[in-house]
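no FASTA, just this:
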């Protein structure tokens, strides 16, 4: 309430002071000097009434402030009969206050989404039946029923196995299966059938309540932004008073002292610096980064240690199909087609990625004749006369999986993947492996952040250690902290403060405490507002994490320009103050000179509006269209790349059949190589132009050449073997398998390289 009144008062003073100054100018122009003087005196008095309370309050708190110079200058202007100078000073003060208030304002609604999401009631099971009670009335030992899609209201212990979405607490998008007897925390969402829990805490001491308290405490611990003007005031205010007093004492003329004060009015501090900061905020907004105030921008500019969440920040935050494993005697693509056809009607979190993978492979989907969602297990239905089930491995294979299912489980564990089995007409047909993929632009973001001045980057995630370590290696962070709770992330921030100002980057509710506690909290909100975006100082509204490095460069440049404008303006003011003290500048001429200095300082500050030399890569519409076309071809070749590995897997030394390898070679020569040559001719020059360096794409060109070299070697080998069932010996099969696995590895690495260096320049739609 006080802040709102203060903002309205600043605006009122700005408008009234402008009207008084302009009205006096009109009166003077129309030969009414008395009216002009009265209006300018009123403007000066308004400035005194406006600035004096804040100056007195700062003095009582023993906080240095440049406002004392403004008070003395306004009073002195009235004393020596220079009301015009006083009216101008009032306008400058009001303008600076309004700009500063807007630039330094920050949202304080970080608890709104947390509290709105918190359950208000709980369903308690009693001998008389089910009763709905206020969540605060739930006691330890109560039996509560949590329906599908509901938030668990209080920490408890499961009475039966259940599936939960724990992303609110861990930030991980993968559904978690909990067995009977396991503990479940409040704040997670029941993603399966209705489940019964036995409460182990009260609502006040539960996990979710503790999360809300963490946000409150962390927000309270955030250090306030100290204005640049206040820092300069420590030296500037005493110097000004000493010089003005010395001039009066030496000459015996109080006019000289007033002239010094008028010239010393710190408008470069009050106006030029906020203009540079506001310009930086505007530049960042055009890059898709909302910085909540000048304080946040300055802190972002000096950020040296960064803690980054994984899910949704360094990874997509949404599962994607990474591999297909066909069961013996089944076709993987056909199994995927049937599964995706059935999943079209499912709202399960894994249904969307399966449908997308099928469409990306060009498979034709049909609507199922019947469909049934089995909570916590999967989907069953009929597609084109086939009985199809898609869901959890234990639901498909039962408690005793066969050799193929165990192999799938082992492969999923090694890759850190989720597995979904597809059953067709009562037989397991294929396994769909899903992963949360690393963002293609994440490694470039890390490199750009280091170039922008970040000395240390730590990955802190609630995910498993092996998955976290893999992501950390790919993107190039300095340290990986896995299986982190919100409290662990706060502890990590505290440790990183020894390396400098801290920046926290995240996108989940679980990140809100750390976002509020860090010197700068950065949230990703491209997929919608969350509690993290409310708690953060900086919000990325584009689905491109590299924009954070762009914003940091903008912040550093804006801060540098702000300091330059202050240094030049105050330096010239010091020269003018000396001249005024020596009697070379009367108050009227000094006021005019001060306005020239102010305009110069403002002109320097306005450079922050212009783009810097190190702005983000700019792409023309033609370049974007070219990237989109090549990316479509690139994605369409993914099944062919996976086919290389499957053909190698199917080779046997006993009676080898090389027909699949020959068919694969034909596809590589007619589909893959033309695409790679087109990439070399069109994609490589485009990326080099966008990044401003041909060295940046040298590795891309080298991998194009290596792919073609490996395909040529494959052609030579198959031509040398000849046709016929007995043409290939065991040593030929070994060499062929070696070539295929080598080509597969090169293709996978090359595709990841293209995603990172080229296609990440324009984010994919929908992901």
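Nice, I can see it. Just so it is clear, the model here is predicted, and its values are computed rather than measured.

contacts, neighbours, all on C-alpha from now
Fine.

Could you check stretch 675-688 and say which residues are buried?
675-676, 679-680, 683-684, 686-688 (16 or more other C-alpha atoms under 10 Å).

Enumerate every residue touching the nearest residue to residue 466 once chain neighbours are set aside.
By the measure of C-alpha to C-alpha, 6 or more residues apart in numbering, the closest residue to residue 466 outside its immediate chain neighbours is residue 416, 7.4 Å from it. Going by C-alpha atoms under 8 Å, 6 or more residues apart in numbering, residue 416 touches 435, 466-467.

circling back to that earlier point, with distance to residue 145 and secondary structure added, can I get the buried residues of stretch 675-688 in CSV?
Converted to CSV, the buried residues of stretch 675-688 look like this (distance: C-alpha to C-alpha, whole Å; DSSP: H, G, I helix; E, B strand; the rest coil):
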residue, distance to residue 145, secondary structure
675, 56, helix
676, 57, helix
679, 57, helix
680, 60, helix
683, 56, helix
684, 58, helix
686, 58, helix
687, 56, helix
688, 59, helix
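
Counting only helices, which of the contacts of residue 416 make the cut?
Counting by DSSP state H, the part of the contacts of residue 416 found in helices is 466-467.

What residue in this protein is the furthest from its centre?
Computed with C-alpha atoms, centre = their mean, the residue of the chain farthest from its C-alpha average is residue 252, at 61.8 Å.

residues of the helix ranked longest in the chain that come out buried?
Secondary structure of the chain per DSSP H: the longest helix is helix 547-581. Across helix 547-581, burial judged by 16+ other C-alpha under 10 Å covers 547-570, 572-574, 576-581.

could you measure the residue nearest to residue 466 against residue 602, distance?
Remark: distance between residue 416 and residue 602 (C-alpha to C-alpha, to the nearest Å) = 55 Å.

Check it against this one:
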């Protein structure tokens, strides 16, 4: 019985369509009585089904357009128009099937949440380890959580642990929790096995609360009312008044039948769904899956946009942001190559970031040997002829870190990043700084959203206020709400919904309640399915959030076209109804005229299939390939930029050697400047073609000139210092006097700042235009 209920609308569509085709064939080719019988049967089926739907709507105290369909079907059978009745039945089935597909989401929203919840827990007893159902865990039980497992209940750590809390907080970086710290259910053990003591049962734990929040949010969401039903509130009574009035005034029941026939609501039943489905199809082409016409209409009406931070406005996974070397004698590129070679065998999320950075720089990695992992400390092994160690500062350098390591710590605290220290052949060599970078297309997307009609943009995140504020300033949001747990996010949605229709964009279990409560929930699923994608109305399957602005424009246009199709179709039907009521349009002619009106309304609706205004930047294949090559060169120059700061940091007020500065200047001349000139000659013109004007590249062009100017100044300063040394004016050859060091550091830090800003501008303004290898836009 359950199988039949879930497929009844599909079966109605298949049966009515098949019988219509068979009946029409016999109607045209013969024997005609067979065809007439089949068509009458189809119309009768539609009559019975529409009567059932009307009865259901009455029970639910709803008004429905199906009243018009019922009257039209009855009228068609009464005047002997079975073909028209059969067509109406198919249109009824089509509309109901489309609505059913959209409603199916409600039955699936909690599936991934429930699947992710642990079923069992490993309880430690006097007799050993015992796997028990999670519902059997009691407060005070000792629970063992192995590497990669989800914490089953809230508890307190018996020893220090490393946890991935992104499912609840959205923060992508693993968190080190000391012994005695409280741990919430739903987080993942990212380190060695840990023991905790349960402080709550499964039903009282955090993860169960997230599931309940989703259920409550769904229960509070108002149901979507179809545009066709709103029109029917006026159209149905008007149809009845005209039909009864024509019959009463003329005494001719044929006039009433003619009114009912031309009142067949095909523009409502088919034209509007065609426009909506066209919008859904166009959105899918750019990698945006909109779950039904209701979600599309709400997306078009949204005016307040709320974003989670991690994985939404940021990449959602750590990336190498800087390399700090212990001294200028250490080759940063070689140290990165050795560290990445060792990290190839590690599954740690930070290891992946280091390996990715090395691959982007085209470094040749080796397979390590003698690899050993010290849980909670780091990784060691042999790469080629070198012994390499990666991990915590204390494990690499002991209890008394040198000055450069303390500087790394300060930078980590200021930037909110993470550090991984490295030693080569037993000697501390440097540290890698990792952070969750902002998506290059995020600022462009926010600007596009405002152009699409979004009046307010809010960043709501579980992350710290300083990190969230920095992202908010760069991206350009109106308000930042930091340190918000799932319940706080739900409250923020409720508050913002009082002002206008809301759209919530998130990525993770912690966002699921807010996604369900918002007018439209948007989830990012480019890295795989999550509970957020199940709770969302819209899912982005591409790793480009700027597609959301285009999806809103598509939704707005589809809704506008649907309204035009309904208005024109029903307006012409209204005129035909008046003509029929006056006796100038017999039922047969009225049926033919209604078909013409239907075709016109459908033709208007099909305009939604045609491309409309979007923010999508289209680029020729040759330009895309050129941009990708330049991006590879861009990534390769990042090491040179990192070297600038390292050289500047190493300069002291005492007499400093000029050799590192000279070597750096040589790299700037041979590696960096040729790339910047190639960008000026190749990247900027293709940007102008894509964005439609040279003004879009004026800032980048000016920065290219400034970089070349500053590198030239550095070269002239070095030449002057070397000349002074040869003439004996500065004492020791190859060394800089204290006053010269000040000028050198000023130049280097200034050049470093310009290059960091310039690289960010290029990534946002140029490279974010280039489709990824798997994007539908390519």
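Done, it's in. The structure displayed is predicted, hence computed values, not measured ones.

related to what we said a few turns ago, trace the residue farthest from the centre of structure 1 over to structure 2, please.
Aligned counterpart of residue 252 of structure 1 in structure 2: residue 251 (TM-score structural alignment).

Could you do residue 685 of structure 1 as well?
Match for residue 685 of structure 1 (TM-score structural alignment): residue 685.

Please identify the helix or strand for its match.
With elements taken from DSSP states H and E, the one containing residue 685 of structure 2 is helix 684-691.

average offset between that helix and structure 1?
Its matched residues in structure 1 lie on average 1.7 Å from helix 684-691 of structure 2 after superposition (mean C-alpha distance after the TM-score superposition for structure 1).

what angle do the helix or strand just after that helix and helix 684-691 make?
Next in sequence after helix 684-691 of structure 2, counting helices and strands by DSSP H and E, comes helix 698-726. On the basis of axes from the mean of the first three to the mean of the last three C-alpha atoms, to 10 degrees, helix 698-726 of structure 2 is oriented at 160 degrees to helix 684-691.

buried set for helix 698-726 of structure 2?
Under 16+ other C-alpha under 10 Å, the buried positions of helix 698-726 of structure 2 are 700-701, 703-704, 707-708, 710-711, 714-715, 717-718, 721-722, 724-725.

now do stretch 339-357 of structure 1
339-346, 348, 350-355, 357.

Same check on stretch 57-75 of structure 1?
64-75.

Give me the subset of these lying in helices.
67-75.

Sort out which one of those residues lies nearest residue 161 of structure 1 for me.
For those, the residue nearest residue 161 of structure 1 by C-alpha to C-alpha is residue 67; the value is 65.9 Å.

list the contacts for that closest one?
51, 54-55.

what kind of secondary structure is residue 527 of structure 1 in?
Three-state call for residue 527 of structure 1 (DSSP: H, G, I helix; E, B strand; the rest coil): coil.

From residue 767 of structure 1, how far off is it?
Counting by C-alpha to C-alpha, the gap from residue 527 of structure 1 to residue 767 of structure 1 is 9 Å.

Give me the common contacts of those two.
residue 543.

picking up where we left off before, which elements pack onto the longest helix of structure 1?
helix 228-251, helix 254-263, helix 273-286, strand 289-291, helix 294-301, helix 442-451, helix 587-605 (3 or more C-alpha pairs under 8 Å, 6 or more residues apart in numbering; DSSP states H and E).

In the longest strand seen in structure 1, which residues are buried?
Using DSSP state E, we find that the single longest strand of structure 1 is strand 427-435. If you call a residue buried by 16+ other C-alpha under 10 Å, then strand 427-435 of structure 1 has these buried ones: 428-435.

and that strand, how far from the chain's centre?
33 Å (C-alpha atoms, centre = their mean, to the nearest Å).

Same check on stretch 610-617 of structure 1?
Using C-alpha atoms, centre = their mean, the offset of stretch 610-617 of structure 1 from its chain centre is 20 Å.
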